[in-house]
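Q: Kindly return the folded structure for what I paste below:
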Amino acid sequence: MTTDLEEVLGDIRACRACASALPHTPRPVVRVFPETRLLICGQAPGRRVHESGLPFTDPSGDRLRAWMGVDYETFYADRRIGVAAQAFCYPGTAPQGGDYPPPPRCAELWRPQLMAALPEMELTLLVGGYAQAWALGERVKRNMTETVRAWRDYAPGLLVLPHPSWRNTAWLRKNPWFEVEVVPYLRERVRAILDYPQENGPRSGTAGSGQA
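A: Alright, predicted model coming up:
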């Protein structure tokens, strides 16, 4: 298994393994760097991200950045922040509304290689139920709400979050504990990672602890 990041990213961007199953030409979207220490693992790009090629350029991204306590410029300019969803290509929109689930084949093909090429990792954000189910395996709870309630069980290397989609606005209203308990912890972790000088190595005992 190759662990050279540029080689892995080149292979991912050239991947056409799911071409026959997608309603469009594959366009893998992944944004990581050798310096990446905080990795955002969502489910799959949406239509707008498929068109732009830049992850979280939508209202979901605005809400996620608010949870993290970072602005738009920092989110895209700081190479310590990376984005690599469970599936790299937009899966298409289902007839009943919403996007199709991310195909598990993508993570099976690429996630082990990608994570092996990111040795500086400190924290992975698992955003949404599909990403949590893939990364946590048997440790995932009965549903997304229970998994997020148990967020302390997965810290410090992993942090589970609901998807920041507008579709989860009602969930956020019903679960105010999320913004009381989880969001302050998330902001504290993000602040600690971004305040640490880029030119220095990872803090002792943290490298690799955020892999998913």
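
Q: Going by C-alpha atoms from here, please, whenever you check contacts or count neighbours.
A: Will do.

Q: what about the strands in the protein?
A: Along the chain, counting by DSSP state E, strands occupy 38-41, 81-83, 123-127, 158-161.

Q: in this protein, which residue is closest to the centre?
A: The chain has residue 41 as the residue nearest its centroid, 1.5 Å off, counting by C-alpha atoms, centre = their mean.

Q: quick one: that residue from residue 25, how far?
A: Here the distance between residue 41 and residue 25 works out to 22 Å (C-alpha to C-alpha, to the nearest Å).

Q: what about residue 185, how many residues close to it?
A: Residue neighbour count, defined by other C-alpha atoms under 10 Å, stands at 15 for residue 185.

Q: Alongside the first, I'd like the structure of this one:
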Amino acid sequence: MATPPRPGSLDALLADIRACRLCEAALPFGPRPVLQASARARLLVVGQAPGRRVHDSGIPWNDASGRRLREWLGLDEAVFYDPTQVALVPMGFCYPGRAGSGDAAPLPLCRQTWHPRLLPLLRQVGLILPIGQYAQAYFLGERRKPSLTETVRAWREYGPRLLPLPHPSPRNVGWFRANPWFEHEVLPALRDRVRAALGTQA
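A: I've put the predicted structure just below:
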């Protein structure tokens, strides 16, 4: 018989998060919290919320956005999905459904309830990657620029521990074409910082 997680531990908190039903009435496909974390993780990736494919599979970033993100980071699936190396903690843990031409915003109750308890337990994290406007608002606060493009372009201002990124969604292909500096300037620095955080060689 498996030993139950110790009360107050990260494992106990993750079990509570995965059993969460707080937003059930507002979720068109029901609750299915999706995240990955370990107290040993050294890289924290913070996205918006799971998409429909991730909701169906229960695997974070298991879609075209995830493939592009792993290319940006220079990580294969074995490392990316190793919770002792990489924590994957979106701003909302459940798929919020559709709104207009894309997915709805993450429900704020999720972040308000769980992030203040979860993030302090990730003490080994040396690099945080806030992806998209919701994560950047949370982690950068008043240091965030008026637009996502300006925020990402100012990546050097946020120090060695934070590096804001656009969302790697295929829907953003126009942004990537309009901002070639991202590929030439940001991605090489991103990969260097990821290698440094994980203690791997180029």
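
Q: ok, back up a step: could you say which one of the strands of structure 1 comes nearest to residue 93 of structure 1?
A: When those are ranked by proximity to residue 93 of structure 1, the top entry is strand 123-127, at 19.1 Å, counting by C-alpha to C-alpha.

Q: mind putting the strands of structure 1 in CSV, distance to residue 55 of structure 1 included?
A: Output for the strands of structure 1, formatted as CSV (distance: least, C-alpha to C-alpha, whole Å):
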stretch, distance to residue 55 of structure 1
strand 38-41, 10
strand 81-83, 7
strand 123-127, 13
strand 158-161, 17
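
Q: Any idea which of those gets closest to residue 21 of structure 1?
A: If you check each of those against residue 21 of structure 1 by C-alpha to C-alpha, strand 38-41 wins as the nearest, at 22.1 Å.

Q: With structure 2 overlaid, how far apart is the closest one on average?
A: Following superposition, strand 38-41 of structure 1 is found to deviate from structure 2 by 0.3 Å on average (mean C-alpha distance after the TM-score superposition for structure 1).

Q: thinking again about what came up before, go through the strands of structure 1 and name the closest to residue 141 of structure 1.
A: Taking C-alpha to C-alpha as the criterion, strand 158-161 is the member of those that comes nearest to residue 141 of structure 1, at 11.4 Å.

Q: Now check structure 2 for the residue matching the residue nearest to the centre of structure 1.
A: Using TM-score structural alignment as the criterion, residue 41 of structure 1 maps onto residue 46 of structure 2.

Q: just the helices in structure 1 please.
A: Applying DSSP state H to structure 1 gives helices spanning 5-13, 47-52, 59-68, 72-77, 104-116, 129-136, 144-149, 169-174, 177, 183-195.

Q: Which stretch of structure 2 lines up against the fourth one?
A: To tie it back to what came earlier, the one meant is helix 72-77 of structure 1. Under TM-score structural alignment, the match for helix 72-77 of structure 1 in structure 2 covers residues 77-82.
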